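K.L.:
Here is my input, please return the structure:
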Amino acid sequence: MQRLTTTNGLDMPCIGLGTWPMTGDACSRAVQQALELGYRHIDTATAYDNEAAVGQALRASSVPREQIHLTTKVWWDRLAPTAMRQSLEDSLRALGTEQVDLFHIHWPGKDWDLARSIETLVALREEGKARSIGVANFPLGLLRRVIEELGAPLSAIQVEYHVLLSQKPMLDYARQHDLALTAYSPLARGHAAQQSAIQEIASKHGVLPSQVALKWLLDQDGVAVIPKASTRENQLANLAALQVQLDDADRARIAGLAKDQRLVSPDFAPDWNS
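P.N.:
All right, here's what the predicted structure looks like:
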């Protein structure tokens, strides 16, 4: 399995299992099955309401905890220092672990004290509650403030990224500052596989359209993907995307697709151009 490493201590498999919106026993079964198939990167969040289910799968699995990269996130309404600390404590208890491998601020807050939130995030890393820290869904301007003004030792940024949405400025910045970029919704919620260009490339190589979409991301330096998959067939297919070989003609066709289709932008989302 390919891995991403950073100078701030991140060591993360390039393919992970996204768990939203799975919950309960279905989530536990999917996570345990994924671990049996070779996944070593599981992504969850407080807001997904499935950390306890993920924790149950971790305990039931024969894979040692130290071999599993585990990411969780704190929701945007719990970014005050005491609330953030409590959120992580709740997550650790639900997951049944003393430390997560990566702890993200899930979304920027509203009318929040950015400096105090980042200070708390860094402190949780220094205290050993999180091996690495990062942010998710931050626009580039806000990420610049966190890195350049506040000096936070971030290891990763998690954003929506797929063949129908460009993240070039964000990816360029992440590379400049040694941040891993984790692409969520890497299959564009099914829309990627519906593109005729993706289907034709898949037919050319005898693979699935979803595998083409994932490999386009995985071929980019510093990018990891966390597609959600519950069935054995889909989990195996996503892992096998690593074996797909795209050529320059394929990449040129994918480059020609419209790259302005943002699918995740709730009412509390930031100004993406800020």
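K.L.:
Going by C-alpha atoms from here, please, whenever you check contacts or count neighbours.
P.N.:
Noted.
K.L.:
Residue 88 and residue 74 touch, don't they?
P.N.:
Yes - contact status for residue 88 versus residue 74: in contact at 7.0 Å, counting by Cα atoms under 8 Å.
K.L.:
Those two: which has the busier surroundings?
P.N.:
residue 74 (25 against 22; other Cα atoms under 10 Å).
K.L.:
residue contacts, that one?
P.N.:
By Cα atoms under 8 Å, 6 or more residues apart in numbering, the residues touching residue 74 are 45, 46, 47, 84, 87, 88, 103, 104, 105, 106.
K.L.:
what would those look like in a markdown table with secondary structure?
P.N.:
Below are these laid out as a markdown table (DSSP: H, G, I helix; E, B strand; the rest coil):
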| residue | secondary structure |
| --- | --- |
| 45 | coil |
| 46 | helix |
| 47 | helix |
| 84 | helix |
| 87 | helix |
| 88 | helix |
| 103 | strand |
| 104 | strand |
| 105 | strand |
| 106 | coil |
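K.L.:
want to put them side by side, so please do this one too:
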Amino acid sequence: MELPPIGLGTMGIDDPETITRAIDLGYRHLDTAQIYENERVVGEGIARADVDRDELTVATKVWADSLAPEDVRRTTLESLDRLGLDSVELLYVHRPIEAYDPERTLPAFDALREEGLIEEVGVSNFTTEQLEEARTILDSPIVAHQVECHPLYRQRGLREYAREAGHVLVAYSPLAQGAVFDVPELREIAEKHDSTPAAVSLAWLAGLESVVTIPKASDEDHLEANLAARELELDEEDVTRIEKIDREEKLFE
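P.N.:
Below is the predicted model of the structure:
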């Protein structure tokens, strides 16, 4: 699956016009989830946008309490109804907890793909061991693994695994909920490029092999700034400094 280097994370977005404006600005990868309770908002925003449906990659996620086989199908159909779509390009197992049983859950995702309700299967918040297990059970390829990833939690092991396995690592919370603004190395790199720590963080992620990112933004200035980070070119020294930041902060368990 070809995903743009910077997409839109929609958690917390409650206005369809934000989605529409993002699409108008050039966002083509929209990421939502059942637990965000805004699939209808995302769907309304897509419906209002003047863009062909086949230009968009829409992703949603089945929450942990709905991972029994019958619930996977039922809640996916409910997600499609809320989104106003016949299918989505990407459906994730949101977290491998609660009702997740790989031997029962994953074949339900294969069935949805065979039925044409989803194009591809993804997983989120998996360990390398869980990824390996899932790959042995699924008939479908895992095309994306979504995890927390930012300059303060760099996920080297999962990035390397993504390169070797041939899937994309989709980095959520790329700005570490604003913590990147307080990192001296990022501030200095930003000053060097007449940019911002946020843009540096996004450019670093977007420039990594087999990695894309989905920052969340609501207002137009931030939507534009995040998308513009694609144009920021970090040099080898910048990348090395980011990789060597002596600080680790994981936001989500």
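K.L.:
Would you mind listing the residues touching both of residue 88 and residue 74 of the first structure?
P.N.:
Counting by Cα under 8 Å, 6+ apart, nothing touches both residue 88 of the first structure and residue 74.
K.L.:
Map residue 58 of the second structure across to the first structure for me.
P.N.:
Matched across to the first structure, residue 58 of the second structure falls on residue 70, judged by TM-score structural alignment.
K.L.:
any idea which element its match lies in?
P.N.:
strand 69-74 (DSSP states H and E).
K.L.:
That strand vs the second structure - mean distance after superposition?
P.N.:
Compared with the second structure after the fit, strand 69-74 of the first structure shows a mean deviation of 0.4 Å (mean Cα distance after the TM-score superposition for the first structure).
K.L.:
Determine how far that strand lies from the middle of the whole chain.
P.N.:
Relative to its parent chain, strand 69-74 of the first structure has a centroid offset of 9 Å by Cα atoms, centre = their mean, to the nearest Å.
K.L.:
Same check on stretch 161-181 of the first structure?
P.N.:
Worked out by Cα atoms, centre = their mean, stretch 161-181 of the first structure lies 12 Å from the chain centre.
K.L.:
Let me see the contact set for the corresponding residue of the second structure for residue 201 of the first structure.
P.N.:
For residue 201 of the first structure, the aligned residue in the second structure is residue 189 (criterion: TM-score structural alignment). By Cα under 8 Å, 6+ apart, the contact list for residue 189 of the second structure reads 197, 200, 238.
K.L.:
repeat for residue 64 of the second structure
P.N.:
Residue 64 of the second structure sits in contact with 93, 94, 95, 96, 97, 98, 99, 100, where contact means Cα under 8 Å, 6+ apart.
K.L.:
wait, which of those is closest to residue 233 of the second structure?
P.N.:
Checking these against residue 233 of the second structure by Cα to Cα gives residue 94 as the nearest, at 32.1 Å.
K.L.:
For the stretch 1-150 of the second structure, which segments count as strands?
P.N.:
For the stretch 1-150 of the second structure, strands defined by DSSP state E, counting those that start in this stretch occupy the ranges 8-9, 29-31, 57-62, 88-93, 118-124, 142-148.
K.L.:
I'd like these written out as a markdown table, with distance to residue 213 of the second structure added.
P.N.:
Shown next, in a markdown table, are the strands of the stretch 1-150 of the second structure (distance: least, Cα to Cα, whole Å):
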| stretch | distance to residue 213 of the second structure |
| --- | --- |
| strand 8-9 | 8 |
| strand 29-31 | 10 |
| strand 57-62 | 13 |
| strand 88-93 | 15 |
| strand 118-124 | 13 |
| strand 142-148 | 9 |
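K.L.:
Of all those strands, which one comes closest to residue 223 of the second structure?
P.N.:
strand 8-9 (8.5 Å).
K.L.:
What's the average distance for that closest one when superposed on the first structure?
P.N.:
Counting by mean Cα distance after the TM-score superposition for the first structure, strand 8-9 of the second structure comes out at 0.6 Å.
K.L.:
Residue 246 of the second structure: how many residues sit nearby?
P.N.:
Neighbour number of residue 246 of the second structure under other Cα under 10 Å is 9.
K.L.:
all helices for the stretch 1-150 of the second structure, in order.
P.N.:
Assignment of helices within the stretch 1-150 of the second structure using DSSP state H, counting those that start in this stretch yields the ranges 16-25, 39-48, 69-83, 102-115, 128-137.
K.L.:
Among these, which comes closest to residue 217 of the second structure?
P.N.:
Using Cα to Cα, the helices of the stretch 1-150 of the second structure put helix 16-25 closest to residue 217 of the second structure, at 8.6 Å.
K.L.:
Show me which residues of that closest one are buried.
P.N.:
For helix 16-25 of the second structure, the neighbour count (16 or more other Cα atoms under 10 Å) marks 16, 17, 18, 19, 20, 21, 22, 23 as buried.
K.L.:
What of stretch 1-20 of the second structure?
P.N.:
3-11, 13-14, 16-20.
K.L.:
next one: stretch 77-88 of the second structure
P.N.:
If you call a residue buried by 16+ other Cα under 10 Å, then stretch 77-88 of the second structure has these buried ones: 77, 79, 80, 82, 83, 84, 85, 87, 88.
K.L.:
Tell me how far stretch 10-17 of the first structure lies from the chain's centre.
P.N.:
9 Å.
K.L.:
Kindly report the same for stretch 115-122 of the second structure.
P.N.:
Stretch 115-122 of the second structure has its average C-alpha position 16 Å from the chain's average C-alpha position, going by Cα atoms, centre = their mean.
K.L.:
And for stretch 80-99 of the second structure?
P.N.:
13 Å.
K.L.:
now stretch 245-253 of the second structure
P.N.:
18 Å.
K.L.:
Figure out the length between the terminal residues of it.
P.N.:
In stretch 245-253 of the second structure, first residue to last residue: 21 Å (Cα to Cα, to the nearest Å).
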